[in-house]
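**Q** Okay, structure incoming, though there's no sequence with it:
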């Protein structure tokens, strides 16, 4: 039914429309609140990040402190291990992964391994040092392998150059490669000694591009 000329629309309904300020006005109000909330969240997040950095620094201090405390016990333990014949050779032979890389020549060399030292830096990486007694194979008393991670996930791997005694390095052994935690299978008999090949001083990324045939160690 059409309203008569004298009939007017209810003012209440008209006031509701005017009070909304239109769709655009309401949206603008919501956007301002949203922006303010985001800014507050960002500020809080920045403060949290500062706390996280502070926490990391304190955790690092504690780790370094207890590393020094443990060092005395490691040294005492090593003294006892020296009384056990071929201890480290036995450990490495029976390791589920490392054992398969030990050649007959490696086993002869590892009879002179007297201790292993591991140094960790939570921010930079870690290093493993193999300490040897005087032996007929090389002049080094220590062989160190270092893994650093300045730009994750790329690792930079460096190793001590072995000073082999004259006449003890075969052409096959000289071609062994160790790169980025991966043993490159260029040789029919890969061995432990390749860990310290002169090609070790490369990034893991560079090493991975050299060959598609490798086995993780």
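**A** Great, that's in hand. Remember, it's a predicted structure, so these values are computed and weren't measured experimentally.

**Q** contacts, neighbours, all on C-alpha from now
**A** Fine.

**Q** need the helices for this structure, in chain order.
**A** Ranges of helices within the chain are 11-19, 22-81, 87-93, 104-110, 171-174, 204-208, based on DSSP state H.

**Q** Mean neighbour count and distance to residue 116 added to those helices, as a markdown table?
**A** What follows is the helices of the chain, written out as a markdown table (neighbours: other Cα atoms under 10 Å; distance: least, Cα to Cα, whole Å):
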| stretch | mean neighbour count | distance to residue 116 |
| --- | --- | --- |
| helix 11-19 | 9 | 79 |
| helix 22-81 | 12 | 9 |
| helix 87-93 | 17 | 8 |
| helix 104-110 | 16 | 12 |
| helix 171-174 | 12 | 23 |
| helix 204-208 | 18 | 23 |
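
**Q** I'd like the ones you listed written out as a markdown table, with distance to residue 128 added.
**A** Listed next are those as a markdown table, based on distance: least, Cα to Cα, whole Å:
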| stretch | distance to residue 128 |
| --- | --- |
| helix 11-19 | 74 |
| helix 22-81 | 14 |
| helix 87-93 | 14 |
| helix 104-110 | 15 |
| helix 171-174 | 22 |
| helix 204-208 | 17 |
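
**Q** Below is an additional structure, to be compared with the one above:
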């Protein structure tokens, strides 16, 4: 139950909170996304979008992918080596004695920390604008650097949902959940930054959450109004 509550609920909710916060800061992106949703429903006589139709919306997909790339709900994970192994390096490094190092030995029982946050932002793969939120980057084919990097994640050449035998088993459901909620809200409501002068801090615990000041209770002040 703890896994279902924290891993399957809090991660998705904080990802959706991040999307709404970004849309509030980028009204042009919000307007474009709303127009895509409204136009898709208009072509379908205003009925609700099916699973396939929702997944076929390119800009909604781009907004979700870019948010999960730049702001993964879980920024760091750790693994314990179950046997002696050697980790090959993507790029060799030079040791203090001048020796070129191509791999790192990892003895059994070693705790290995993995920064999902930095893996998803590697400028050598994503370019000089890797720190910028740009949904448009997903509307054209990804660069050869990204495709050929062989990032072992199960989602979009990213480590957001990890990879291998311990990857997130519910990542497709989480993605669908995000799209359903975001498309429903954006179609009917406009989001804008809070008029109160409050600094939002995204606390990077096990699951990244927005807080205000020294209050550790998750909260995200944002203005909401009906679409005209």
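**A** Nice, thanks for sending it over. Owing to the predicted nature of the structure, the values given are computational and were not obtained by experimental measurement.

**Q** Need the TM-score between these chains.
**A** Aligned and superposed, the two chains score 0.19 in TM-score terms (TM-score structural alignment, normalised by the length of the first structure); 70 aligned residues with a Cα RMSD of 5.4 Å.

**Q** Ok, which of the helices of the first structure comes nearest residue 159 of the first structure?
**A** Checking those against residue 159 of the first structure by Cα to Cα gives helix 204-208 as the closest, at 13.0 Å.

**Q** Which neighbouring elements make contact with whichever strand in the second structure runs longest?
**A** Ranked by residue count, the top strand of the second structure under DSSP state E comes out as strand 85-94. If you count contacts as 3 or more Cα pairs under 8 Å, 6 or more residues apart in numbering; DSSP states H and E, strand 85-94 of the second structure packs onto strand 100-106.

**Q** The strand it packs on: which residues count as buried?
**A** Using 16 or more other Cα atoms under 10 Å as the burial criterion, the residues of strand 100-106 of the second structure that qualify are residue 106.

**Q** helices or strands next to it in the packing?
**A** Looks like strand 100-106 of the second structure contacts strand 85-94 (3+ Cα pairs under 8 Å, 6+ apart).

**Q** any idea of the angle the strand it packs on forms with strand 100-106?
**A** Angle of strand 85-94 of the second structure versus strand 100-106, following axes from the mean of the first three to the mean of the last three Cα atoms, to 10 degrees, is 150 degrees.

**Q** how about the strands of the second structure, start to end?
**A** Remark: strands assigned in the second structure by DSSP E are 76-80, 85-94, 100-106, 111-115, 189-193, 200-204, 208-212, 222-226.

**Q** Ok, which of those strands comes nearest residue 146 of the second structure?
**A** strand 85-94 (12.8 Å).

**Q** returning to that earlier point: now distance to residue 124 of the second structure too, for the strands of the second structure, in CSV please.
**A** What follows is the strands of the second structure, written out as CSV (distance: least, Cα to Cα, whole Å):
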stretch, distance to residue 124 of the second structure
strand 76-80, 20
strand 85-94, 11
strand 100-106, 18
strand 111-115, 16
strand 189-193, 33
strand 200-204, 24
strand 208-212, 25
strand 222-226, 35
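
**Q** quick one on the thing from earlier: of all the helices of the first structure, which one is nearest residue 156 of the first structure?
**A** Of those, nearest to residue 156 of the first structure by Cα to Cα is helix 204-208, at 6.0 Å.

**Q** and the closest one, what other elements does it pack with?
**A** Using 3+ Cα pairs under 8 Å, 6+ apart: helix 204-208 of the first structure touches strand 154-159, strand 177-179.

**Q** Nearest to residue 174 of the second structure, out of the strands of the second structure?
**A** In terms of Cα to Cα, the element of the strands of the second structure nearest to residue 174 of the second structure is strand 208-212, at 16.0 Å.

**Q** for that closest one, which positions count as buried?
**A** Buried residues in strand 208-212 of the second structure (16+ other Cα under 10 Å): 208-212.

**Q** again, but for stretch 178-195 of the second structure
**A** For stretch 178-195 of the second structure, by 16+ other Cα under 10 Å, it's 178-180, 182-183, 186-187, 190-193.
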